[in-house]
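1. mind folding the following:
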Amino acid sequence: MALRFIGIDPDTGQQGSPTVWVDDEARELVLQGWKPDARLAAECDAFAVPGHAPGIPSHEAVIRIPVRMVPILREACDAAERTGL
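-> Have a look, this model is predicted:
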């Protein structure tokens, strides 16, 4: 795996922290974030869009990333595009 660190929540302390990587080999963005609370998880689980069944498949997860990390996410997108993601 060619995992490349892009950035971490700038307001993090020494506790758990949302983080962004780019996996150049798999051609994916990799995100670490906070688990949703029960209300948000239920809302996401019930959400449906055309062509997509409601619910979160067991092999997927919903995570939360703070808005202050938007510049880091943009950087990850730019880095991924530069490597042909």
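2. alpha carbons only for contacts and neighbour counts from here, please
-> Fine.
3. ok, the spatially most central residue of the chain to Ile8 distance?
-> Nearest to the geometric centre of the chain sits Leu31, at 3.5 Å (CA atoms, centre = their mean). Separation of Leu31 from Ile8 (CA to CA, to the nearest Å): 10 Å.
4. let's compare: structure for the following, please.
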Amino acid sequence: MKLRFIGIDPNTGTGQSPTVWVDESKNELVIQGWKPDQELEAECAAFEMPGHAVGIPDHEAVIRIPARMVPILRKACDDAERAELR
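-> Here you go, the predicted structure:
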């Protein structure tokens, strides 16, 4: 796996560190964020629509990141997309 650091929460000085990387070997985003509270996780687990089963599989997780990181996510998406087109 080759991770390329894209960005970290600009307010990370508070001791928290939501972070975004691009896995260049798989063209995927890797995101570190905060664990949700039980209420949010339950709401996500109850969500149902075609192609999305109820529940959260053991190999998946719900995370939270601050909206101030949207520019960092955009960059990660653009970088991953460009890598995929190469």
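5. TM-score of the superposed pair?
-> Superposed pair, TM-score by TM-score structural alignment, normalised by the length of the first structure: 0.93. Supporting alignment: 85 aligned residues with a CA RMSD of 1.2 Å.
6. thinking again about what came up before, identify the contacts common to Leu31 and Ile8 of the first structure.
-> The overlap between the contact sets of Leu31 of the first structure and Ile8 (CA atoms under 8 Å, 6 or more residues apart in numbering) consists of Pro18, Thr19, Val20.
7. quick one: residues contacting Lys75 of the second structure.
-> Contact analysis of Lys75 of the second structure by CA under 8 Å, 6+ apart lists Ile6.
8. distance from the host helix or strand of it to the middle of the chain?
-> In this structure, Lys75 of the second structure sits in helix 70-85 according to DSSP states H and E. In terms of CA atoms, centre = their mean, to the nearest Å, the centre of helix 70-85 of the second structure is set 12 Å apart from its chain centre.
9. how about Gly16 of the first structure, what's its match in the second structure?
-> In the second structure, Gly16 of the first structure lines up with Gln16, judged by TM-score structural alignment.
10. three-state assignment of its match?
-> Here Gln16 of the second structure is recorded as coil under DSSP: H, G, I helix; E, B strand; the rest coil.
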